[in-house]
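# Got a sequence here, can you build the structure:
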Amino acid sequence: MIMVQFSAFLSGLTKNISSKKGKKRRINLGREATETLAKESRKNGLLLTSSGNVCAEWSSNYISAYSKGGNKGTNQDSFIVWEGFGGKEDVMLCGVFDGHGPWGHLVGKRVKKVMPAYLLHYWQEAMAQCSILMDGELCKNANFDQFGVWKNSFTKACSMVDYDLELHPVIDSFYSGTAAVTIIREGDLIVLANVGDSRAVLGTTSDDGEVIAVQLTVDCKPSLSKERERIYTSGGCVCESDDEPGVSRIRVSINEIPEGPGLALSRAFGDFFVKDSGLISEPDVIQRTLTTRDRFVILATDGVWDVVSNEKAVEIVSSSADERDESAKRLVEYAAAQWKCKRPGFAKDDISVVCIFFNNPSSSQD
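From the prediction side, this is the model:
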């Protein structure tokens, strides 16, 4: 496995930041470097984009991933698992992407492809800016904020991802888009960036020794008060149709009369037909410091959460602990069966799950 000389890389990047070369050139160079790292990681079994498992010998993570198409046509879900992200052994990246609309499968795949490059670029740039050179080595300054660096990097990366989609010469994302939930683990810190209604749920041990569910992300939907307020402020409208009771959608509002198709998300990549009506691609970013009680995190598209509770999902994955390589598949198959029971007459959605098991977080909390 090839690991980059990180301090040397950041030192060069620090000089490049102050140069007059355009941002576009720096980002293009960053994408080329990321593609090189991705090829090497894939060759070494550290990068996964199809169903399988990742377990690096030097990592305390064990990751199981599985995806299954529904009854709506092409599977529009996709995911990525990347150990040693950016050439750093203590950094892991995972994400699930739930495309929708006529071009949703291509939008989701595009976001999966470019998100790591943009994220890595802005993270490395931020690391260079908040580091100082001591004895020929780059060291973090006294005010270094690990979560702040990742949050800022995610925010900038998501903005660039949406910009990339808007300018793409082939993929039409006007009436198509994707939700995405992405997790970074660096040491004992996990950072989650959520755009849409895919979800991250933690399995952690309670005081009495039971594994319980803790929902980490909030589903970004138009029915949420803060999301609804932004939509109306932007000139959009939130409506429910008679044939979808309880489902709120963003619609373009002209003179208080909603027009055109609606979107049941308040945050998404693409979907430019409602981008001026309150839809945003800005991620909701949260953090958690892992403890010895935290067992695993489930990332899944809404094909799971529409028919399976957080508690049931955690129960299924927890019972798979002795056979972790099958954990994601077991949850997907259970959700698929639940669609037949709970949503008769509805087409089964695409379903994707990534299970991230934490073996040895070094910090503890009572």
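# switch to C-alpha atoms for all contacts and neighbour counts from now on
Fine.
# quick one: Leu119 and Gly108, what's the gap?
16 Å (CA to CA, to the nearest Å).
# scratch that, Trp339 is what I was asking about
Where Gly108 is concerned, Trp339 sits at a distance of 23 Å (CA to CA).
# next up, for comparison:
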Amino acid sequence: MLKNEQPLLRDLRRLFSLSSRHLCRRIDLVRRHLQSPFFSVDVSPLLRSPFSRAGLSRFAFFSGHLQRLCLSLRRSLQVRPPGSSVENVMRSLGFGFACKKGLKPDSPNQDDFAALCCSAFRLFGVFDGHGPSGHDVSGYVHRMLFALLLTDESLNRNPQLALRNAFVATHQSVLAYAAHTERFDCSLSGSTASVVLQTQRRLFVAHVGDSRAVLARQRRDGVVAETLTVDHKPTIPAERARIEAAGGELKRLECDIPYRVFLKGRLYPGLAMSRALGDAIASHAGVSCEPDLSTVELDRSCLFVIIASDGVWEFISNQEAVNIVNEAMGSERKVRAKAAAERLALEAFKRWVEEEGNVVDDITCQIICLR
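Here you go, the predicted model:
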């Protein structure tokens, strides 16, 4: 065991509520990964929003320990040199984000996101919390899901399997963590998760909930939107069948628009989506943590990907979003990805105000340039 591994185990156990044996096994997995070409060099810093409830300090706790662990195991790991700004790093990666709190005075920003880039792959995710502790769940989910992916031996040879396993394990972990620590309650709280893993030739997409991912392709008649995810609504026939088979039911409450998932004969949980992470009660009503998985072969027509919470998509179509981002980036896609994300978020905010007045959902989007 390395000299400073024991404090890392203690801190990681406190963060993830895992056993020492499990964490030792995880460290062994990280060690093996870092010896393989898949984790060769130049892991860029993890990026995440400074706008979320707990701010950068909460994220720094995780990323700092992860980087210390990696540096302990392999000194050749390269981190961002001192003095280089996050903006410069994002420009070089062709990545931009925006994360804006909505107009809900009694609620913190429940959106969260993360990005991780290395020489072999890039990993991106958007997480939209819901319920009284949704902000805590989304924060926990993005940290745990990325950590599990980083230490999964199957990530290199079977990314889809690794993604699926990480989603299910994260769901189980957040339920156990909430029950064990009582730091937050996820009986009526959960999170969406939309994750895109980019390798040199492919995109691997996994998602639960209604945070959507869209691919922009160059066609003869212009740049067109291609849907990468389908919102998990309980009215989809297959989703409804699973919910009813599990003892749940769909109801539309008076003065409410969407159909929601309830335990049969009860007035809870009332979730407006059919898949999510967390949501302990809803999981007994057929709400699933199993992600939908898809793969896209990359070619010259693939321009960029948008991943965004439903605050963006409520009043903006997929094609509109692609048009807004494409126009904002122009010919300098990598350089202007951040500005394009801000432009899309601002337009989404304006649409909410126009349609709903003083009601605006939290808004988060990521722009990932593919060439």
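# With neighbour numbers in mind, choose between Trp339 and Gly108 of the first structure.
Legend: neighbour count by other CA atoms under 10 Å for Trp339 of the first structure and Gly108, higher for Gly108 (26 against 21).
# Just tell me what the more buried one corresponds to in the second structure.
With TM-score structural alignment defining the correspondence, Gly108 of the first structure maps onto Ser138 in the second structure.
# isn't there a helix covering that match?
Yes: the secondary structure assignment for Ser138 of the second structure places it in a helix, going by DSSP: H, G, I helix; E, B strand; the rest coil.
# residue contacts, it?
Ser138 of the second structure makes contacts with Gln110, Asp111, Asp112, Phe127, Asp128, Gly129, Gly190, Ser191, Thr192, as judged by CA atoms under 8 Å, 6 or more residues apart in numbering.
# do Thr182 of the first structure as well
Contacts for Thr182 of the first structure (CA under 8 Å, 6+ apart) come out as Leu93, Cys94, Gly95, Val96, Leu192, Ala193, Asn194.
# What mean distance separates the host helix or strand of the third one from the matching residues in the second structure?
Using DSSP states H and E, Gly95 of the first structure maps to strand 91-100. When the second structure is overlaid, strand 91-100 of the first structure sits 0.4 Å from its aligned residues on average, using mean CA distance after the TM-score superposition for the first structure.
# can I assume Gly190 of the second structure is in contact with Gly129?
Yes: counting by CA atoms under 8 Å, Gly129 is a contact partner of Gly190 of the second structure at 5.7 Å.
# joint contacts of those two?
Common neighbours of Gly190 of the second structure and Gly129, counting by CA under 8 Å, 6+ apart, are Val137, Ser138.
# If you count surrounding residues, which of these two has more?
For Gly190 of the second structure against Gly129, the residue with the higher neighbour count under other CA under 10 Å is Gly190, and the figures read 32 against 27.
# Which residue comes closest to the more buried one once chain neighbours are left out?
Nearest-residue entry for Gly190 of the second structure: Gly278, 4.3 Å, with adjacent residues in sequence omitted and distances by CA to CA, 6 or more residues apart in numbering.
# Now do the same for the one you found: its match in the first structure.
Counting by TM-score structural alignment, Gly278 of the second structure lines up with Gly270 in the first structure.
# what about the residue mapped onto Leu298 of the second structure from the first structure, neighbour count?
Across the two structures, Leu298 of the second structure finds its equivalent in Leu290 of the first structure, going by TM-score structural alignment. Taking other CA under 10 Å as the criterion, the count of residues near Leu290 of the first structure is 22.
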